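Participant: The following comprises the amino acid sequence and a computationally predicted model.
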Amino acid sequence: MLGMLVIFALLAPPAILLAYRFVPPPFTPLMLIRLTEGYGIDKDWTSLDRISPDLQRAVMASEDAKFCTHDGFDWEALEENIDKLQQGRRSRGASTISMQTSKNLFLWPNRSFIRKGIEAYLTVWLELLVPKQRILELYLNIAEWGKGVYGAEAAARHHFGVPAAKLSPRQAALLAVTLPSPLRYNPGKPGPYLSSRAGVIQGRMYAVPYTKNGVCKEH
């Protein structure tokens, strides 16, 4: 029985990821957790071609500039973090969009070595089974952008009153820099830090690869 449970635990995620290659996820663990905390669920699945390219670029510039070229892991950033930990220095985030998508689809939002190990296992399967364009589409549709607000379409309408396709470069940059702390920051009413950070990302967003016509291409 234990062996069967282990096999199921190992093989169920790839099967689910294969399904998510073609159909939208109905919900994520974080959505259910936030629901128990008293937040609603405001989401509206939107295809990547109806999400502003500026938001796609801004999110990659802010979260994972190497998204189009890595295999799911930013090995250089991981090595840098290991070096900093060995020196007793504070490490920075090395989580890629692929890793965050795996976490958001399956896992809980706290940090531990066990969760990180599971996240890495899921990320390998995600990159094997799902094209880059679809990974970005999944991420932009399930990311948390406020209390009970999930995905680019709901976020654009909630914070700026426009559909995701009509986001301006500034609005896109503000949404992108909110991602690390969506319950703390409000992109519709940015403070000095968020405004400054958005300005930096707005300056970088056109220098990173972006997804168009199904492949990652240079702008």
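Facilitator: Now that the structure is in, tell me what you want to look at.

Participant: alpha carbons only for contacts and neighbour counts from here, please
Facilitator: Noted.

Participant: what number of residues lie near Gly3?
Facilitator: Residues lying near Gly3 (other C-alpha atoms under 10 Å) number 8.

Participant: do the same with Thr36
Facilitator: 10.

Participant: tell me which element the residue most central in space within the chain falls in.
Facilitator: When C-alpha atoms, centre = their mean is applied to the chain, the residue found nearest the centroid is Tyr139 (4.3 Å). Using DSSP states H and E, Tyr139 falls within helix 132-142.

Participant: again with Ser91
Facilitator: Ser91 belongs to no helix or strand when assigned by DSSP H and E.

Participant: quick one, what contacts the residue nearest to the centre of the chain?
Facilitator: Counting by C-alpha atoms under 8 Å, 6 or more residues apart in numbering, Tyr139 touches Ile97, Gln100, Thr101, Gly151.

Participant: A further structure is provided below for comparison with the first:
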Amino acid sequence: MAAPRRSKRLVRELLRIVLAFLLLPYVLIPFYRLDFIHPVSTLMLADLAIFQGYDRQWVGFDEISPHLVRAVMMSEDGQFCSHMGVDWEQMKGVVDDALAGEATRGASTIPMQTVKNLFLWNSRSLIRKGLELPLAIFADAIWSKKRTMEIYLNIAEWGPGVYGIEAAARYHFKTSAAKLTPSQAALLAVSLPNPIERVAGKPGKGMKRLAALVDRRAKRSGAYITCLYE
């Protein structure tokens, strides 16, 4: 009888650990609302765990070039100001494509990407997406839009061991986040989906064309960014 009891205790302990893992982000999200808290991503923690280290200098939202903010928003999440963490129209389109057997497109919003970077992992899976959606909705309810963007731009990866827009601006363009030009901002924005292969400081022709399109959208983004710039 001792062995079955030990097995039950082990299962209970494992369930407690899993539950704690699931609930921890909901405890940390209100904590991260505080401006003086500078959270790190799971990728940054992984770099520390393997003694690789990383480069990140936190900057406040007002210290980031509006060109960069507009470019990232128009490249990554054009409806950022209007949705509540999840763009359900985009999500419906992905589901419809999947059910039809077609290739699916990305539908991750900036809140979704932010909570994924903070608490989850990168590989695609239904489990991760299932955890990501409620976290994004909760974070959007707790954080202001400016705070969400500030956290995202300070934890996003922009190269090997390069995290946050200040480190990215210095690494790729030898300037500060505040002084990024529209063209530099657009290149950084389009590199976000794959910053290891899409090197903002050394763009190819295809990347330059995509950046030019994002730059044009950013310059016409006035009606879309009212939650960030009045």
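Facilitator: Perfect, thanks for sending it. Values in this document were obtained by computation on a predicted structure and should not be read as measured data.

Participant: one step back: how about the residue nearest to the centre of structure 1, what's its match in structure 2?
Facilitator: Alignment note (TM-score structural alignment): Tyr139 of structure 1 maps to Tyr152 of structure 2.

Participant: And for Arg50 of structure 1?
Facilitator: Match for Arg50 of structure 1 (TM-score structural alignment): Glu63.

Participant: Apart from its chain neighbours, what residue comes closest to its match?
Facilitator: Ala178 (5.3 Å; C-alpha to C-alpha, 6 or more residues apart in numbering).

Participant: Please enumerate the helices of structure 2.
Facilitator: Secondary structure of structure 2, counting by DSSP state H: helices at 2-31, 42-49, 66-76, 88-99, 110-119, 126-142, 145-155, 165-173, 182-191, 205-219.

Participant: how about these in TSV, adding distance to Val59 of structure 2?
Facilitator: As requested, the helices of structure 2 are arranged in TSV below (distance: least, C-alpha to C-alpha, whole Å):
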stretch	distance to Val59 of structure 2
helix 2-31	18
helix 42-49	17
helix 66-76	13
helix 88-99	31
helix 110-119	16
helix 126-142	20
helix 145-155	7
helix 165-173	7
helix 182-191	16
helix 205-219	21
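
Participant: just to revisit the earlier point, just confirm the residue nearest to Glu63 of structure 2 contacts Ile64, I think it does.
Facilitator: Yes - using C-alpha atoms under 8 Å, Ala178 of structure 2 is in contact with Ile64, at 4.5 Å.

Participant: which ones are touching Val94 of structure 2?
Facilitator: Neighbouring residues of Val94 of structure 2 by C-alpha under 8 Å, 6+ apart: Thr104, Arg105, Gly106, Ala107.

Participant: Could you find the counterpart of it in structure 1?
Facilitator: The alignment partner of Val94 of structure 2 in structure 1, by TM-score structural alignment, is Asn81.

Participant: what's the answer for Pro111 of structure 2, then?
Facilitator: Alignment note: Pro111 of structure 2 maps to Ser98 in structure 1; criterion TM-score structural alignment.
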